Each structure stands twice: as structure tokens, then as C-alpha cells.
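Trainee: Attaching a predicted model along with its sequence, questions to come.
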Amino acid sequence: MSNDYKFEGWLGLDKDAVEGKMQWKEFEPKPFTEDDVDIKITHCGICSSDIHVLRSGWFPTQYPCCVGHEIVGRAVRVGNKAERGIKVGDRVGVGAQAASCLKPDCEECTSGLEQYCTNVNCSTYNGNFADGSKSYGGYATYNRTPSHFVFKIPDALDSADAAPMLCGGVTVYSPLKKNGAGPGKRVGIVGVGGLGHFGILFAKALGCDKVVGISRSNQKRDDVLKLGADEYISIDEDKDWATKHARTLDLIVCTVSSPKLPLMDYMQLLRTNGKFVQVGAPEDILPDFNALAFIGKGATFGGSLIGAPHEIEEMLQLAADKKIKPWIEQRPMKEANEAVVDMVDGKARYRYCLVNEESK
């Protein structure tokens, strides 16, 4: 089957692309296989990962690169081996991962931990599939992704709301769920941005006894309380906050991607056997901390990477059932360069979603 549509998008040609210098160009997707789904993109969230990759912040980027891994649209071509019963015309989405090996002898893939596969782990953009072809993301007209990583979007979810959940949402949902967030638990979310605001929404939806938003200034206090948090801590403006709130939290999920974290103070907030999970990925190293901060209370320091396919499906259904409404600002796809610059400047409250008006 041939297609009569072009894969075009905003391409970063070098690290200056992050300064609003992406260029609209045609690109060649991976060769189509019977496991694949072609998606006519209607919405694509802007994630901070897009910024890191555009500027080669984490590691050298494979330019040209089309970023965007919070994709929602309509399936326009579906291979005859596609999973999840996806059909042409279905509203579907893609998150931050496009492929893993899925081999029966892969411990990660057979355990529902595909995002940690060490054999083939292809990101939705700036990655390479097993055949060596490059992956291209969602600041574009179309996307092609293997169906194992394509998800039906529940009817109850608006596309602009669902798109940022596919990376930003599941990045916090996964560690919350895995670490027992729910009734009887008290949870802190460090950093109240695109990830952090999802953390508050999902912690409340999971039924946690107490949810605390933690940020530097008091600027976001009102927003955090409106999102449903029970309490707010400003680490710059609340006097003796670490001592005052010592041993009050069972779990802390840290979404901040700055290396300037007061880790020793955050450790004071944990109760005995508490857990600190880092999901924000700084381009620099984390600060030093004293191991006794963990040893002395049996606490755990860990990390979490996006989410597995089954977690994305579970999260989307929870969002639909609980009528979760993230704070999303829609921006035209044609203004992607301006939106990226605004994202870098921290203007998003709390997530931008690019919209292909003609595709809608």
C-alpha cells in the first residue's frame, strides 16, 4: 500500500535550533512494516526533553532532528500485524519510546519494563530503530511508530490534554504507582512545572492522604493549591522549612532538572523507610549528599524513566475515569519556534501543546 502524504516537520539542524531556528522540511521516516502505524498528527506536547535534545544538552544530537514525543492524531495507515486492535481512523497517541527489542529472552521486555530494554531502545525522536533508520518526532504532519508503542486515546480525554500525558504524565505516574502512592501515603512533588503539575494531579487521583507541592518561591503557591495539593513549601521563602516538615513524607518525586538541588534538606522530609525518586534529568551532575541521610532512616534514593506501555494505558484510563484536567496552553504548530523559546524562558503554565489546525 502506498501513501499520498508527506512527512514534514520542524527540523533542528544544529544546536542553535533551540533559539527558535528550527526549519520546516520534509523527512524520511523508517521503512513501513506490518507492525507499524502511520498517524496524521493533530496535537503534540512540548516537553523539556525537546529542549535538551535540540541543544545537544544531554549528548550530541543526530541532526537533522524533529523533536516531539507527546503525539496524538488519527491512524491513517495500519499494518496487518498491529497490536491493540488499532484501525484506520482511530484516535491514537505515541509517547517517548518508539521501539524496544520485544524478544522473549529479554528480561525487561517480558517483564513490562520495555523502557529499560538494553538491546533496542529507540526514542520517538533522535533514536535509531533496529534496522538503523532514524526516528522523527511529532512537530510534524505525520508520525510512523511500531504499534506496540501506539495507544488508543479514551473518548473522555481531549486530545490537547492527552498528548502531554504520554510523556510528562506517565513520567510521574509510573514512580507514584510503583512506590505505593495511594490511601495512607503522604507524597511530595518537587518542582511545579509541566511534570510537577501532573504529579500533583495524579497523586490526588490515586487517593494519597496528603500531597505537598515543593518549589523555590511562593510564586506558584496559589496554582498548586488550585491543582489540589494540600500544602505548599517554598524552599527559598519558608523559614526552616526542612526542620518544620521533617519526617512528614513517605515519598518524594523530584521533577527538577537543575543540578542545584538541596538534597540533604529534601532527605529530612522523608519518614522512616521513605523513598526519594528522581525523574528530572539535569545536563550536569547532582550535588553531593551524605549517605547517612539515607542510612539513618532506611530511606531509598532512586530514579524512574518515562513509563512502560501498560502503564501509559492504565494512566490514560485513570485520567479519563477521574476527569483529570491538566493545565494546557494550545499553540499553533506553525508557531513551534516561538513556543520553544517561550518554553526555554519558563513561560509555560504548565504545558504547551502544538496543534495542527488543518489536521483537526
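Mentor: Happy to help now that I have it. Numbering: from 1, shown residues only.
Trainee: switch to C-alpha atoms for all contacts and neighbour counts from now on
Mentor: Will do.
Trainee: Point me to the helix or strand that includes Ala319.
Mentor: helix 309-321 (DSSP states H and E).
Trainee: Now do that helix: distance to the chain's middle.
Mentor: Taking the mean of its C-alpha atoms, helix 309-321 sits 14 Å from the chain's own mean (CA atoms, centre = their mean, to the nearest Å).
Trainee: Presented hereafter is structure B, for comparison with structure A:
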Amino acid sequence: MGSTEYKFEGWMGLSPESADGKMVWQEFQPKAWEETDVDIRITHSGICGSDLHTLRSGWGPTMYPCCVGHEIVGVAVRVGSQAEGNIKVGDIVGVGAQNDSCIGRKGDCEECASGLEQYCPNLMGGTYNSKHFNGDKSYGGYALYHRSPSHFVIKVPEGIPSALAAPMMCGGITTYSPLRHNGCGPGKKVGIIGVGGLGHFGIMFAKALGADKVVAISRKANKKDDALKLGADAYIATDEDAGWVKNNARSLDLIVSTVSSSKMPITDYISMLKPSGNFVQLGVPEDGALTIPAAALIMKRIKFGGSLIGSPSEIREMLELAASKGVKSWVEEIPMKDANKAILDMDAGKARFRYVLVNEQ
């Protein structure tokens, strides 16, 4: 079982100003313990763009007080008698952006039954700023401990250091899932828009899945060297490369967009797709809606869609691929005590490409 002589404490956002580096360290009440749960002593917690959106109520009103962080890796310290996944006390485990759904409950849904828990119509239980199935609030990973239903707790394979596994739990799977779902592999030419926390994973996983060509797309040329080191075969700087639209017309099968701006030149991006190509949007803009370029879609039978994180089974598959292909997240480790500075640096675009908070005790 493991002892429960520990406190749930973490960095809490109390208002939208918390995103300005004003989170407060305090105790919180985790969900009521159920025998299907696992308690994790957090060692590493990645910083995700979603954390900043949520702290500042960018996607709608946040349920303050809120402890963000959904790229959690640590040690299982308490395992319920009905826990799934063969987890034992002492195992290195992780939790991503979802830690509850209607799975295993009476009348669980078609999505959960078919391994698509992230699309559960009854409960997409976010790891923070959400409600659990039992009605209790969820609190995330900028903390000492995390309590999660075991179905969403993933064993981290040997060979992936915890600091590198943490950002894969959200950033990694958010790009892996649409690549996998849309047939990324040998024979495919893939574009990744945005070379950041998500985009750097997009480049690496597209290569790990065997894509023939991976093109990194950003506004400026300043990330070109990094993109090529990550495995990109080509780089387009849309603000600086004259003629990039014409020069790259009909060259790609699949584009995954990680950027969160309503101002992006979608029609130009779609011109890069071959007929019957796919455009998948991952970033959710705070600054307005995206315009659907109907004519550009119609003229080449383009599919324009989106994708949300990934299921526990997909996360396991991704981690196995990462272990076998040596995919390594680019991270900078930062002491948990410096979380307020870290979110400001993240917001300023300084991360190359993921910050990971580390509990040093």
C-alpha cells in the first residue's frame, strides 16, 4: 500500500495574475481516495503552454485555486487494491493531460470502450482545472504529490530518463497521436508548423515513424539549426524565405500545426499539401477563431481537422517507440521552487524546447 504521511502542496494560481509569475505555494485537498487510485511523489513536471492559458483564464474562466501541470513523472507511493496496469509502489510512472473519464464506470461510453478515452462524451477529466467523476476537483503537477485514477497512470519504460519522459506525457503525445492517426510513415512527406515544445516532438516523432521527408516551418530562420538537429530534412522561414509558397506547392501529404494564432496564413499552408492531403490543427488560439479557407480545401479535396492529446494506450505505444528509437526530449531542468520565473520565461519563448520542474528533495 505505502504510507500516506505526506502533504499535497503545490504552486497555486489564485487569479489570472498568477500567470505573471504570481503563483502561491500552498496545501490543497486532492480527490477523495478510491481503491482504483495511485498516489505519485512527483519528481518531474513539464511546463506546457496549456498551463499558461489556464492560469490566465485564456480559454474561459479557470476554477481558482488551480495547480497546473500535466506532464507528470514520479514514483508511485500508494497503489489502490483495485488499481489497473500492474503498478507497484516504487515504480516510475507518469500522467498526462487527462486523468479521468467514464472508463470502468457503469455504462461506460463507446469511446472509452474503444481506447479513445480523450474523446469521452461524459468526462474528459483534465489533470488540473477539472472535476473528477466523483465530483472532486483535480490538481496538477507543479506540486509534491499527485493523485490519479490508475487507468491514466503510465509506467515509464526503462531507458527514458524521468526528465525526458515528463514532456512526452502531453507535448509528445499531442503530436504523436495525429501523426500516427493520419498515417505518418514510409512514403509520406510531413510538415510541422511551429518549432517549440510541441513542434520539436512533431519533428522527432515524424522521423521515428519513418516519414520520408520532414519539413519544419516557422516564421523566422533562428530555429533552423535546431530543427535540422532534431531531424528535419528541410526548413521554411515564412517571414524570410521569398517565394516559399510557390516553391513548396503540392509537396506534402500531411501538415501538423502546433501554433496558437488566428493570424496564421492557413491558405498558404494548405497550398503546400498534395491533393487529398491532411491539415491537423493542435493549437487553440486565444485571439479569435481560425478562418476555414473553403476554396483551398475544395480544390484539392483537403481534410482540415484537429486532434486532442492521446489515450493511455497511445501514450504507452509512443513511449515504447521513443525508447526503441532513442527519441530524446530537449529539456531544461529547473528547480520546482523557481516555477514562477520558469512560466515567465516559457511565455517569453525562451524554452528550447521544454522546461521541466524538478522536486529536489
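Mentor: That came through fine. Please read all numbers here as calculations on a predicted model, not as lab measurements.
Trainee: circling back: what range in the second structure matches the helix or strand just after the helix holding Ala319 of the first structure?
Mentor: Per DSSP H and E, the first helix or strand lying C-terminal to helix 309-321 of the first structure is strand 328-332. Aligned by TM-score structural alignment, strand 328-332 of the first structure falls on residues 331-335 of the second structure.
Trainee: Repeat that for stretch 229-243 of the first structure.
Mentor: Counting by TM-score structural alignment, stretch 229-243 of the first structure pairs with residues 232-246 of the second structure.
Trainee: Likewise for stretch 17-24 of the first structure?
Mentor: Taking TM-score structural alignment, stretch 17-24 of the first structure hits residues 18-25 over in the second structure.
Trainee: Quick one: end-to-end length of the matching stretch, please.
Mentor: Taking CA to CA, to the nearest Å, stretch 18-25 of the second structure runs 11 Å from one end to the other.
Trainee: ok, now stretch 208-223 of the first structure?
Mentor: Terminal residues of stretch 208-223 of the first structure are spaced 19 Å apart (CA to CA).
Trainee: ok, now stretch 151-159 of the first structure?
Mentor: Termini of stretch 151-159 of the first structure sit 12 Å apart (CA to CA).
Trainee: buried stuff in it?
Mentor: 151-154, 157, 159 (16 or more other CA atoms under 10 Å).
Trainee: is it true that Gln268 of the first structure touches Leu249?
Mentor: No: Gln268 of the first structure lies out of contact with Leu249 (CA atoms under 8 Å); the separation is 9.3 Å.
Trainee: Let's verify the closest residue in space to Pro326 of the first structure that isn't next to it in sequence: helix, strand, or coil?
Mentor: Leaving aside its sequence neighbours, Pro326 of the first structure sits nearest to Asp161 (CA to CA, 6 or more residues apart in numbering; 6.2 Å). Following DSSP: H, G, I helix; E, B strand; the rest coil, Asp161 of the first structure is assigned to helix.
Trainee: cool, and the one 4 residues further on?
Mentor: Three-state call for Met165 of the first structure (three-state DSSP): helix.
Trainee: residues near Gly20 of the first structure, how many?
Mentor: Summarising burial for Gly20 of the first structure: neighbours were counted as other CA atoms under 10 Å, giving 16.
Trainee: mind listing the helices in the stretch 201-350 of the first structure by residue range?
Mentor: With DSSP state H, counting those that start in this stretch as the criterion, the stretch 201-350 of the first structure has helices at 221-227, 241-244, 263-269, 292-295, 309-321, 336-344.
Trainee: can the ones you listed go into JSON lines with extra columns for distance to Gln278 of the first structure and mean neighbour count?
Mentor: Shown next, in JSON lines, are those (distance: least, CA to CA, whole Å; neighbours: other CA atoms under 10 Å):
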{"stretch": "helix 221-227", "distance to Gln278 of the first structure": "20", "mean neighbour count": "16"}
{"stretch": "helix 241-244", "distance to Gln278 of the first structure": "18", "mean neighbour count": "14"}
{"stretch": "helix 263-269", "distance to Gln278 of the first structure": "11", "mean neighbour count": "20"}
{"stretch": "helix 292-295", "distance to Gln278 of the first structure": "15", "mean neighbour count": "16"}
{"stretch": "helix 309-321", "distance to Gln278 of the first structure": "18", "mean neighbour count": "19"}
{"stretch": "helix 336-344", "distance to Gln278 of the first structure": "21", "mean neighbour count": "19"}
